[in-house]
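Participant: How does the following fold in three dimensions:
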Amino acid sequence: MEVLQPRAAMLSNYEVLNLLREQADEQKQYLAINPTMHFPENLATVQFEVTGYLEKGPCSTQTPEQIEAFLTALDHWKLTKAEKLQILNLRTKSMVELHLIIEECEERFTEEQLEELLQIVQQTLSRDDDMEMVEQNRRVDGELEEEPMEE
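Facilitator: Reported below is the predicted structural model:
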């Protein structure tokens, strides 16, 4: 494979995962046709490790429709491509994550706007395990609250 235009576009984790799955399928087809064919061992290792990592992340449950809805919802937001990509890849769930992703976040957006952005992420990139995660966070938050001091 030869890189024709370096940095021509940034890929989301969803796109990388799909590409790796397609490559794995193609490699299996080649091996079915020619069992003596060998692929570089390092390549197989990298493909396996990256696929395993990405399958544990948010991109494993995303769909093209969700991604399109997410990007459409962010049309009027003044975010860079890299910021949108990071929010998509990480499926941001908290204000802290937004502040880490968005450069000069406090100067560019109000607290209410950031809350709205989190709502957009939650609505457009929803997952089946969202309710489990919310419940888990509530339990953790409840355990971390300060207990009343005894007198």
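Participant: From now on I want contacts and neighbour counts done on CA atoms only, so please keep to that.
Facilitator: Fine.
Participant: quick one, longest helix in this structure?
Facilitator: Longest helix in the chain, counting residues (DSSP state H): helix 13-33.
Participant: Now do the buried residues in the helix or strand harbouring G52.
Facilitator: According to DSSP states H and E, G52 maps onto helix 41-55. Buried residues in helix 41-55, defined by neighbour count with 16 or more other C-alpha atoms under 10 Å: 47, 51, 54.
Participant: Spit out the contact partners of the last one.
Facilitator: By C-alpha atoms under 8 Å, 6 or more residues apart in numbering, the residues touching L54 are 13, 17, 60.
Participant: With respect to L88, which of those residues is nearest?
Facilitator: Taking C-alpha to C-alpha as the measure, N13 is the one of these closest to L88, at 8.5 Å.
Participant: burial measure for the closest one, as a count.
Facilitator: Using other C-alpha atoms under 10 Å, N13 has 22 other residues around it.
Participant: Surely it and N89 touch.
Facilitator: Yes - N13 lies in contact with N89 (C-alpha atoms under 8 Å); the separation is 5.8 Å.
Participant: Also this sequence, please, to line up against the first:
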Amino acid sequence: MKIEKANAGVLTNFEVLDFLRSRGAKTDPMGCLGAVTASECKVYEYLLKTPACNQTRESVFEFVKRSEGFRLADADKLNVINWRPSSAADAYAMIEECGRRFSRDERGDVRDEDEWVQEFLEIVKEALPPPPPKAEAVQE
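Facilitator: Coordinates of the predicted model:
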């Protein structure tokens, strides 16, 4: 793989997964021989276990469009798209200074943080598909 332009921007996990799919990455190690390196196959296999595996370009664009009113930083959007929060605790962990930044709306009116978080999580739930189910623990 050759780097065409360094630091051209950040990529979501979905975009990396889409790129690896276009190059022919597979979960079968023998199927990875050729245009895709072994490390790229490992990244591909990992990303298949993240929310990125069920996302589409349209779902990512829909989330970005619908979340504009929340004044998220680009890094916040990236975290949300990559990890798809499903609880208020997840949202607070992913969005920097969540409580302080979003306790006021765009007009400066004070908003209830809990209402904001629930409204935000509803948008996430509607726009981004659910993550894959977690693998069950192996029983011996």
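Participant: Now tabulate the contacts of L54 of structure 1 in a markdown table and tack on distance to E26 of structure 1.
Facilitator: Formatted as a markdown table, the contacts of L54 of structure 1 follow (distance: C-alpha to C-alpha, whole Å):
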| residue | distance to E26 of structure 1 |
| --- | --- |
| N13 | 20 |
| L17 | 14 |
| S60 | 20 |
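Participant: Tell me which of those residues persist in structure 2.
Facilitator: Retained contacts for the contacts of L54 of structure 1 in structure 2, judged by both residues aligned by TM-score structural alignment, their matches' C-alpha atoms under 8 Å, are 13, 17, 60.
Participant: about what we covered before: show me the common contact partners of N13 and N89 of structure 1, please.
Facilitator: Listed as contacting both N13 of structure 1 and N89 by C-alpha under 8 Å, 6+ apart are C59.
Participant: quick one on the thing from earlier: for E132 of structure 1, state which of the contacts of L54 of structure 1 is nearest.
Facilitator: S60 (16.9 Å).
Participant: gap between the counterpart of that closest one in structure 2 and S87 of structure 2?
Facilitator: Here S60 of structure 1 is matched to C53 in structure 2, going by TM-score structural alignment. Distance from C53 of structure 2 to S87 of structure 2, counting by C-alpha to C-alpha, to the nearest Å: 20 Å.
Participant: more crowded one of those two?
Facilitator: Each of C53 of structure 2 and S87 has its neighbours counted (other C-alpha under 10 Å); C53 has more, 20 against 12.
Participant: ok, that one to P132 of structure 2 distance?
Facilitator: 7 Å.
Participant: same check, this time on A91 of structure 2
Facilitator: 19 Å.
Participant: what about the helices in structure 1?
Facilitator: Under DSSP H, structure 1 gives helices at 13-33, 41-55, 64-73, 81-90, 95-101, 105-108, 111-124, 130-144.
Participant: Give me the distance between the first one and the centre of its chain.
Facilitator: When C-alpha coordinates are averaged (C-alpha atoms, centre = their mean, to the nearest Å), helix 13-33 of structure 1 and its chain have centres 20 Å apart.
Participant: what packs against it?
Facilitator: helix 41-55 (3 or more C-alpha pairs under 8 Å, 6 or more residues apart in numbering; DSSP states H and E).
Participant: please redo it, this time with the cut-off set to 10 Å
Facilitator: helix 41-55, helix 64-73, helix 81-90 (3 or more C-alpha pairs under 10 Å, 6 or more residues apart in numbering; DSSP states H and E).
Participant: quick one: which of the kept ones among the contacts of L54 of structure 1 is nearest to E106 of structure 1?
Facilitator: Checking those against E106 of structure 1 by C-alpha to C-alpha gives N13 as the nearest, at 27.2 Å.
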